[in-house]
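**Student:** below are the sequence and a predicted model; questions follow.
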Amino acid sequence: MDGFKKQLNASIQRKLSFSVSLAIVVVALLAGVFSFITAFNEAQDLQDDTLEQVAMLFDRQALAPLAPGSAPDSPDDSRVIVQHLAGGATAANAPLPLPATLPDGLHTLKVNDQTLRVLVKTTARAERIAVAQDTDVRDEIARNSAWHTLLPLLVLVPVLLLVVADLVRKMFRPIAALSAEIDQRAEQALHPVQEVHLPSEVRPFVVAINRLLARVAQSMDTQRRFIADAAHELRSPLTAMSLQAERLADAPMSALASERLATLRRGMVRSQNLLNQLLALAQAQGTSSAAKSPAPASTSIQRVYRSVLEDLMPLAEARHIDIGMEELGDGQDAQDVQVQASAFELTTLVKNLVDNAIRYTPEGGRVDLGFRRAQGRAVLRIQDTGPGIAVAERARVFDAFYRTLGSEQTGSGLGLCIVQAIAQRLGAQVRLTFSDEAAQSGLCVEVFMALAPPPPGDRA
């Protein structure tokens, strides 16, 4: 019972349905009781009228009442008995031993353990007659009549309960749709919630949510601008320091000073990479709503792959890593694929994935880039022969500045965060698996993207 009360208090829809249903049941019970009693009394009055009509018929037609000793032996208990009331007492052989002193009118008497409804009437010929009927029969007829009046109510009340439950569910359907829409939004989707088709009682709540979304979007934009401005401001002095370090490397110095200068220059390179990734992350998260961004352009995957390979080939050669493109399909699947994304966004996404693959693949390893069509979408795949990412950590590697435990590679932990931000902005999906499922090693990253629509001239 306590669990049912908690469910009622937790759901307005259930509380409303229960309250309306309870009100309907209570009103139906009261109406049923009132209807039953009214119908029962009316049936009793109708049978009293029947006794009066029988007495009037005997009076008008001058019919002879049932003679003593001639009571019919009929099994029909609903019969009406008519007899004389003469003198001061009723004859011993009369059908019913009724007192002859009964006044005119309706009476309820108990005769020989049988309850009777008796009408006594004096006819125009100054004869007194008694018209009697068993009350059990009368009550049974009255009850049957009353139950017949309740049948429509008994049928309509369950139907009404079902209709009310369905109406309440349909009334709350816009709220459920609103909840599902907000729940399915991406983290960066902070555009206002549509309030056109919502009930007026819910609109103030939606307006408050839109105001909150606007404040959150403004706060996130402020943070992104701060990160971008800070990165821009730090790039100039860091570049100047790098130039000074290069000039200093040409000056004569001891071996210890040269070693420390090399360490300083490696730190500057890491700082520059961090600033570049911070700028890329701020730009990837710059548009919080797909509705506000312009329609994405059509970009060739092969062209982006070639550009990324040209930029990262020196890094791969320095680590003796075999890197290149592979064909994942045959026929049309092996041809170039156009996707809905700008060249800059797709290049940034692929470059971060390939850079991670090169850095985490041991020397002498292999990195392969491929793509294919699958179920009306383009699938980009970058896989390596590195250690891979454990299943337990795959949900966290997309967080900013998170790096896999035990990794000896230098980095900022922003690469996959940038990839996820771009994928959410483009409506793409990123899936991480092992390159070798049997050995549980290597990382295979698949990005599912929308295909670009064909040019107007190519449409059928």
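**Tutor:** Cool, got the structure.
**Student:** drop to CA atoms for contacts and neighbour counts, all remaining ones
**Tutor:** Will do.
**Student:** Arg235 against Gln272, yeah?
**Tutor:** Yes: Arg235 is within contact range of Gln272, at 7.1 Å (criterion: Cα atoms under 8 Å).
**Student:** show me where the stretch 51-200 of the chain has its helices.
**Tutor:** Ranges of helices within the stretch 51-200 of the chain are 135-171, 173-183, based on DSSP state H, counting those that start in this stretch.
**Student:** and the angle from the last one to helix 135-171?
**Tutor:** When axes from the mean of the first three to the mean of the last three Cα atoms, to 10 degrees is applied, the directions of helix 173-183 and helix 135-171 differ by 30 degrees.
**Student:** for Leu161, which non-adjacent residue is spatially closest?
**Tutor:** In space, and not counting its chain neighbours, Leu161 is closest to Ser21: 6.0 Å by Cα to Cα, 6 or more residues apart in numbering.
**Student:** scratch that, Pro174
**Tutor:** Nearest non-adjacent residue to Pro174, counting by Cα to Cα, 6+ apart: Leu198, 6.2 Å away.
**Student:** wait, doesn't that neighbour sit right on Phe172?
**Tutor:** No: counting by Cα under 8 Å, Leu198 does not reach Phe172; the two are 9.7 Å apart.
**Student:** neighbour count winner among the two?
**Tutor:** The residue with more neighbours, out of Leu198 and Phe172, is Leu198; 17 against 14, by other Cα atoms under 10 Å.
**Student:** ok, structure two:
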Amino acid sequence: MTSLRRSLLRRLAAPLSMLALMSGLIAYWLAWQYTQHVIDRSLADLATAISKQIQIAGPDAPFTVPPLAQAMFSDPAEALIYRISDGEQELAGDPKLPLRGINVRRMHHAYVFEAEYDNRAVRVAQVRVDNVEGGRPMVVEVAQPVRHRYRIAAEFLVAIMMPLLLLLLAGWGIVWRVVNQQLGPLTHLADSLNRQTHTSLEPVDETDVPLEIRPLTSAMNALLGRLKTALDAQRKFIADAAHQLRTPLTAVKLHAEQAATARDPQQTLTAVRELRAAADRAVRLSNQLLSLARAEPGEQAARFVDVDLAAMAFETGAEWVPRALAAHVDLGFQRSDDPGDDE
């Protein structure tokens, strides 16, 4: 069985979840790109700061790393690596740091590229110092493992996804509440229909019914109206049937009593014949009532036939003749078109 509530929740919650997921992925991608740019910029700025100190000190001056850079290089969380060389000898840093790599990108006075160092992927910022007095050009490199960026990106992802998850849960709650509110009229409609009985069929109240459900409630009210009409017709038929069968059954009972109390065989035979005639009339009336019950309600009004009221009155009067004779009452029948013909 298909549930409208589950279908609506699925159709609304699924796009909402996909939207939240896509928003999270887009936000993570933007955060990753921003992280890449910021870290590359910080590496390039650090390499540029070191290169400026070399320019100021000159090639023969003892090289010292700036205090801020020393603090960063000694911080295990930063995992920074540096190298300073003049092409022939290493002046400072780790000589294993490569001078070339892939995906080279220029950023101000530095070049940023990817390389491999100690079996690890690193991001390197390289600055060339050309105007060192009396010396060869020098190269300053500052590198950082790529996994450091992944860690920062993961922190960004957690920071982004937590609010999105809360918003998603709030969105699901709003969807659940709205769906229940919109399906409320259907629940009220079901309660109204459950209160209906075969003795009381009232139209469904359409005051608070949404416009989209009005055709359904209108059809139900029309159906209830037809059902009420059919039940009223059934009750009327039962009442009419009881009334119509009362007279023949009374005649049958009367003739049976006469047959039981008659002492003359001729009177007994007459009573039996009248009993049989009354029984035949009762059977005929029962068949007519059954035919009327099987007939369609719409066809009852269309099938009118002429009825011989004189014959009907004669048959009805004949049923009461025995009782009238027993009570010494003169019972007569006279047709309106034949005043002289009395029976």
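**Tutor:** Noted; the coordinates are in hand. Remember, it's a predicted structure, so these values are computed and weren't measured experimentally.
**Student:** show me what Tyr111 of the second structure aligns to in the first structure.
**Tutor:** By TM-score structural alignment, Tyr111 of the second structure lines up with Gly105 in the first structure.
**Student:** Leu224 of the second structure too?
**Tutor:** With TM-score structural alignment as the matching criterion, the partner of Leu224 of the second structure in the first structure is Leu213.
**Student:** give me the element that match is part of.
**Tutor:** helix 203-249 (DSSP states H and E).
**Student:** gap between the residue nearest to Pro174 of the first structure and Ala177 of the first structure?
**Tutor:** 10 Å (Cα to Cα, to the nearest Å).
**Student:** cool, Leu309 of the first structure as well?
**Tutor:** Distance, Leu309 of the first structure to Ala177 of the first structure, by Cα to Cα: 46 Å.
**Student:** those two: which is more packed in?
**Tutor:** A count of neighbours by other Cα under 10 Å puts Leu309 above the other of Leu309 of the first structure and Ala177, at 21 against 12.
**Student:** the more buried one falls within a helix, correct?
**Tutor:** Yes: checked against DSSP: H, G, I helix; E, B strand; the rest coil, Leu309 of the first structure lies within a helix.
**Student:** without its sequence neighbours, what residue ends up closest to it?
**Tutor:** Using Cα to Cα, 6+ apart, the closest residue to Leu309 of the first structure is Gly324 (7.5 Å).
**Student:** with Glu274 of the second structure instead?
**Tutor:** Distances taken as Cα to Cα, 6+ apart place His255 nearest to Glu274 of the second structure, at 6.4 Å, with adjacent residues excluded.
**Student:** what's the local residue count around the one you found?
**Tutor:** Neighbour count for His255 of the second structure, taken as other Cα under 10 Å: 27.
**Student:** show me what the residue nearest to Leu161 of the first structure lines up with in the second structure.
**Tutor:** Under the alignment by TM-score structural alignment, Ser21 of the first structure pairs with Ala13 in the second structure.
**Student:** how big's the offset between the strand ranked longest in the second structure and the first structure?
**Tutor:** Counting by DSSP state E, the longest strand found in the second structure is strand 120-129. In the superposition with the first structure, the average deviation recorded for strand 120-129 of the second structure is 2.3 Å (mean Cα distance after the TM-score superposition for the first structure).
**Student:** and that strand, what does it pack onto?
**Tutor:** When contacts are defined as 3 or more Cα pairs under 8 Å, 6 or more residues apart in numbering; DSSP states H and E, strand 120-129 of the second structure packs onto helix 4-57, strand 110-117, strand 138-145, helix 146-194.
**Student:** and the ones you listed, which is most packed in?
**Tutor:** Ranked by mean neighbour count, these are led by strand 138-145 with a mean of 25 (mean count of other Cα atoms under 10 Å).
**Student:** average distance between stretch 147-160 of the first structure and the second structure?
**Tutor:** Superposed on the second structure, stretch 147-160 of the first structure shows a mean distance to its aligned partners of 1.8 Å (mean Cα distance after the TM-score superposition for the first structure).
**Student:** which residues of the second structure does that stretch align to?
**Tutor:** By TM-score structural alignment, stretch 147-160 of the first structure lines up with residues 158-171 in the second structure.
**Student:** for the one helix or strand Thr299 of the first structure maps to, packing partners?
**Tutor:** According to DSSP H and E, Thr299 of the first structure maps onto strand 298-300. For strand 298-300 of the first structure, the packing partners by 3+ Cα pairs under 8 Å, 6+ apart come out as strand 338-340, helix 343-360.
**Student:** if we go to 7 Å?
**Tutor:** strand 338-340 (3 or more Cα pairs under 7 Å, 6 or more residues apart in numbering; DSSP states H and E).
**Student:** state the span of the second structure onto which the strand it packs on is aligned.
**Tutor:** Going by TM-score structural alignment: strand 338-340 of the first structure matches no residues.
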